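Got a predicted model here, sequence first, then my questions.
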Amino acid sequence: MGFRLPGLINTTQKLRRSSSKRRSADVPKGYLALYVGEREMKRVVIPISYLNHPEFLNLLSHSEEEFGFDHPMGGLTIPCREDVFTDLVSRLNGSSS
């Protein structure tokens, strides 16, 4: 039983294909690399468990509606302010303890 995010699986597969072995080696099992930012994209690695949180899913949905998931960075890109993303991650970290 699970959920499907349109575009997420294909984007993840593209990320795997386009990443070098060195690049993919720095993403531990159970984590996902993505890019966050409005202008300067910052690569971040997050636990895949975040995909179970409604707030994170809302952010992904909003990003897909506004920008789509096919970006030149080659990976999943969330074009939001870095501080907004950092705040969300800190709240998710707090809720998992």
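Looks like it came in fine.

can we go C-alpha only for contacts and neighbour counts from here?
Noted.

List the contacts of the helix or strand hosting Asn10.
Under the criterion of DSSP states H and E, Asn10 resides in helix 8-18. When contacts are defined by C-alpha atoms under 8 Å, 6 or more residues apart in numbering, helix 8-18 is touched by residues 24, 69-70, 74-76.

Just give the number of residues close to Phe67.
Residues lying near Phe67 (other C-alpha atoms under 10 Å) number 13.

Please read the previous query as pertaining to Gly94.
Neighbours around Gly94, by other C-alpha under 10 Å: 9.

That one falls within a strand, correct?
No - Gly94: not assigned to a strand; according to DSSP: H, G, I helix; E, B strand; the rest coil it is helix.

Against that first model, consider the following:
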Amino acid sequence: MGFSLPRVVPAKKLLRRSLSNSSKAASMAVDVPKGHLAVYVGENKKKRFVVPVSFLSQPSFQDLLTRAEEEYGYDHPMGGLTIPCSEDAFIDVISNLNAA
């Protein structure tokens, strides 16, 4: 009984591919320290936040990611990870994760 694992794309290749889409994205990617990722949050105007990758495994952050998937799917025109919630709600989640 066998199973196959999905193809894993090295992060550097994925990052290079996404950066080639926009020079603005290339200049902003430099601002993200190792072990972090940039997300865009907001209902009308999007604000950029840099969060630790460790947040991805937290249930409250995964709820936000599920909402983003339902709203945008995996092909969002903005090119970045966009979370459809208010800045205040996002800051509350992040504050709780930082306190833990």
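Looks like it arrived, so ask away. A quick note: this is a predicted structure, and the numbers were derived from the prediction, not measured.

So the counterpart of Pro79 of structure 1 in structure 2 versus His36 of structure 2, what's the distance?
Counting by TM-score structural alignment, Pro79 of structure 1 lines up with Pro84 in structure 2. Pro84 of structure 2 is 20 Å from His36 of structure 2, where distance means C-alpha to C-alpha, to the nearest Å.

returning to that earlier point: tell me the contacts of the match of Pro79 of structure 1?
41-43, 64, 67-68, 71.

Structure 2: helices as residue ranges?
For structure 2, the helices defined by DSSP state H occupy 11-19, 23-29, 59-72, 87-99.

Deepest in the core, which of those is it.
helix 59-72 (a mean of 15; mean count of other C-alpha atoms under 10 Å).

what range in structure 1 matches that helix?
Against structure 1, helix 59-72 of structure 2 falls on residues 54-67 (TM-score structural alignment).

Mean deviation, that stretch versus structure 2?
After superposition onto structure 2, stretch 54-67 of structure 1 sits on average 1.3 Å from its aligned residues (mean C-alpha distance after the TM-score superposition for structure 1).

which of the contacts of Pro84 of structure 2 line up with contacts in structure 1?
With both residues aligned by TM-score structural alignment, their matches' C-alpha atoms under 8 Å, the contacts of the contacts of Pro84 of structure 2 that structure 1 also has are 41-43, 68.
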